[in-house]
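>>> 3D model of this:
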Amino acid sequence: MNQFISLFQASIVFGTVILFGAVGEILTEKSGNLNLGVPGIMYLGSIASLIGVFYYERYVENPIPIVCILIALVCAIIASMLGGLLFSFMTITLRCNQNVMGLAFNIFAGGFANFYGGSLNKLAGGVGQINVLATSAAFRTKIPSYQSLGPFGHLFLSYGFLVYLAIFLAFAISWFLTRTTVGLNLRSVGENPATADAAGINVTKYKYVSTCVGAAISGLGGLYYVMDYMKGTWDSDGSIEGLGWLAVALVIFASWKAPRAIWGSYLFGMLSWAYFYIPELTRSSQEIFKMLPYIVTVLVLIVVAYQHKPDNQPPNALGLPYFREDR
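The predicted model follows:
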């Protein structure tokens, strides 16, 4: 029972990083913009939040937890939205190829984040010496008295507030896209921008706003990774990039429906950690089990491709630049 609870908790923590990235990308893709730069956006959110709180804790003797949280959130959201704005300018205004731009953005953002992460390590006295314990502890604060509820408390209440924020955002984005006029306009832009434009909808504005807001949500995944999972230090081994690509794949896995991404992200998280709970595995066997999330992703993509269900298909104009004079 204890092993199951431990695996479940690990899957929630790991899956939350993926969930933030997937929910943000679903919002972006519903506008017809394909942002493959989710890993880069998560890099920007993680390093910006770490830089902000590092200097705050470095020069303030008694850091205030709520201030730490606000600094981290503001820095992560601003940096991620600036990344989304850059991507929007290149792909919407200049109409660059969205696939190429996404890949190039990942290389740029990964290098940017690792450069400044290395600089912070030097300032802190060496690799692994970055100390933002107050901020990390604030983000990992659990619901009081969850232990008194037994297994239920350990399974569902033993997490920081960002876990519940990710779930809330998934349902909120779904409601926004299906129940509001602005959300329906956004979907029409992703399905047929020429028709939306003829109906008086500002296609460029909707694409810009959805891409930047989607980037802000994805950036929270990087923030959660560095503050909760890494406990306030910098990790340069590329794990964020791998999780970012899983988030992109999860969008297809969830058929562009944010609530489906919740259980899909936790499934990916569980598969990522399953090898820790299988006894007597050799190192080579562990490497095989580490492949499970990616194998499942490939299988899901194959199944989705063969189903051809209208509800499970991407927006018709996904990845296609819109030029008003072409309509």
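
>>> When you work out contacts or count neighbours from here on, use the C-alpha atoms and nothing else.
Will do.

>>> Can you get me a residue count around Leu145?
Actually, residue 145 is Ser. It isn't Leu. Residues lying near Ser145 (other CA atoms under 10 Å) number 11.

>>> Spell out which residues sit in contact with it, please.
Going by CA atoms under 8 Å, 6 or more residues apart in numbering, Ser145 touches no other residue.

>>> Check Ala247 too.
Ile18, Leu19, Phe20, Gly21, Ala22, Glu25, Val38, Ser265.

>>> what helix or strand does it sit in?
Element membership for Ala247, per DSSP states H and E: helix 239-253.

>>> I have a second one here; can you model it like the first so I can compare?
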Amino acid sequence: MSVVATQNTKVSAETETGGVKNWKNPVIYTVLALLSVFLIGIRAPEKTISLGISDGVRWFQAEPLQINPQVYGWVAVVIMLALAAYALVTTNTGKLLGRWVAPLFWLTFVTGLLVWAIGSTAKPSLSLVSLLTGAVALSIPMIFGSMGGLLCERSGIVNIAIEGQLLFGAFSAVLVGSLTGSPWAGLLAAMAGGVLVSSILALFSIKYLVDQVIVGVVVNVLVSGLTGFLFARVLQPNAPTLNSAPKLPGFEIPVLSQIPVIGPVLFDQNVLVYLMYFVVGLIWFALNKTKWGLRTRAVGEHPKAADTLGVNVNRLRLMNVLLAGAVAGMGGAFFTLVSVSAFNSDMTAGQGYIALAALIFGRWTPVGALSAALLFGFSLNLQFVLSILGTQVPTELLAMLPYLVTIFAVAGLVGRSRGPAAVGTPYVKE
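Model (predicted):
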């Protein structure tokens, strides 16, 4: 009895203190805080940053914020050192860190780096509204792509083919948009192109039970080669008629667009951004509040149990994979109907893979994937903004920025993020 009591007491103590001590985050915080002492503290630039906040709002005019990189840098360093010390002490006592620690640390670290990077440019002056507006726009392909991946993976199908869906959506949009002179026809064609790519994924992964990861990679290579060939042989020689699509229109929403800072960012955008709001909201509602969503989640977690209750597992998976292709295809339309009016080989530049990372980082939820895609879009836009401002950071490192953010974001979730239990596993009805 005494042995049992001792074991129960030990288990109870481990439960209260969080179990095994996890030193990963405290060590990361400590290393980054110490590096920040030398980078954004000691080596902080001397130029004052001018940050505009009233652009795009007619009734609200304010002087740009003046930020001293040296003062802000040392404030950020002190906060990070304090958080790192708190994390080390808390972990040493066996307690779990509060949920507020990680967001506060990373917010401080990222803003400190941002102030240092902007302060080191030739002209440290920019508009916060323009920076955020560009970030939202550049996030569109990754948001639609992650939503397409979400529809597949919550029903048990690994969607590595997001890159191919985006790329073929962009190709289809410019081709049909150029022939018809209508960006709306191009948008529908982009959706159809995404569905076509998804049908290949569905055919081999659901019907022929081929490894889903391998199928996705092969589809991406196939689409890349096919669109590259058609671009060189068909689009480029006939650019005026086949590779010059009109752009989707943009408009501002009255009243909402005049909210300071967030108004111009969220409500004075291209029509594809407003479609993104609708699609993300619809997927969230359908996934969490409808019978279809319940069945989709059940098929992704335990397909045999869902089959026992009368759900046609493979038919639901097929429907979701095709629907995912249509959603991802809309993201592909961004490249040729919003960003530019012409198609180029491999113009998606790996954003399909970043969309997949956003899905993982967002823990397979619509809001989480949306937030992660916005983060990656911000890093992508920051690369362009810093290049224009003339930063001292090497251009090669700037080009790596979105991918570095993706790697660090996903690596931080290793061991703590679990996808649907049945994802990647073909279902054969017995």
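
>>> where does the TM-score land?
Overlay of the two chains. TM-score (TM-score structural alignment, normalised by the length of the first structure): 0.86; 302 aligned residues with a CA RMSD of 2.2 Å.

>>> once aligned to the second structure, how far is the helix holding Ala247 of the first structure on average?
For helix 239-253 of the first structure, the mean deviation from the second structure after alignment is 1.1 Å (mean CA distance after the TM-score superposition for the first structure).

>>> Trace Ala33 of the second structure over to the first structure, please.
Using TM-score structural alignment as the criterion, Ala33 of the second structure has no counterpart in the first structure.

>>> Could you identify the helix or strand that succeeds the helix or strand where Ala33 of the second structure lies?
Take DSSP H and E as the rule and Ala33 of the second structure turns out to sit in helix 24-36. Note on helix 24-36 of the second structure: by DSSP H and E, the next helix or strand toward the C-terminus is strand 49-52.

>>> next SSE after that following strand?
Criterion used, DSSP H and E; the element after strand 49-52 of the second structure is strand 65-67.

>>> can you tell me what part of the first structure that next one aligns to?
Counting by TM-score structural alignment, strand 65-67 of the second structure has no counterpart in the first structure.

>>> what separates that strand from the chain centre, distance-wise?
Using CA atoms, centre = their mean, to the nearest Å, the mean C-alpha position of strand 65-67 of the second structure is found 29 Å from that of the whole chain.

>>> Aligned against the second structure, show me the partner of Ala199 of the first structure.
Ala199 of the first structure maps onto Leu309 in the second structure, by TM-score structural alignment.

>>> residues touching that match, list them.
Taking CA under 8 Å, 6+ apart, one finds nothing in contact with Leu309 of the second structure.

>>> and the closest residue in space to Asp268 of the second structure that isn't next to it in sequence, how many neighbours?
Nearest non-adjacent residue to Asp268 of the second structure, counting by CA to CA, 6 or more residues apart in numbering: Glu252, 4.0 Å away. By the measure other CA under 10 Å, the count of residues near Glu252 of the second structure is 16.

>>> go on, Arg179 of the first structure?
Neighbours of Arg179 of the first structure using other CA under 10 Å come to 11.

>>> Out of the contacts of Ala247 of the first structure, give me the two with the largest separation.
Val38 and Ser265 (15.0 Å; CA to CA).

>>> Which of the two has more residues huddled nearby?
Between Val38 of the first structure and Ser265, counting by other CA under 10 Å, Val38 is the more crowded of the two (35 against 29).

>>> What's the more buried one aligned with over in the second structure?
With TM-score structural alignment as the criterion, Val38 of the first structure matches Ile162.

>>> distance of the closest residue to its match other than its chain neighbours from Ala358 of the second structure?
Spatial nearest neighbour of Ile162 of the second structure, chain neighbours left out: Gly352 (4.8 Å); criterion: CA to CA, 6+ apart. Gly352 of the second structure sits 10 Å away from Ala358 of the second structure, taking CA to CA, to the nearest Å as the criterion.

>>> shared neighbours of those two, anything?
If you check Gly352 of the second structure and Ala358 against CA under 8 Å, 6+ apart, the residues they both contact are Met142.

>>> On the three-state scheme, Gly156 of the second structure is what?
The three-state label given to Gly156 of the second structure by DSSP: H, G, I helix; E, B strand; the rest coil is coil.

>>> and it, how many neighbours?
31.

>>> What of the one 10 residues further on?
Around Leu166 of the second structure there are 39 other residues, counting by other CA under 10 Å.
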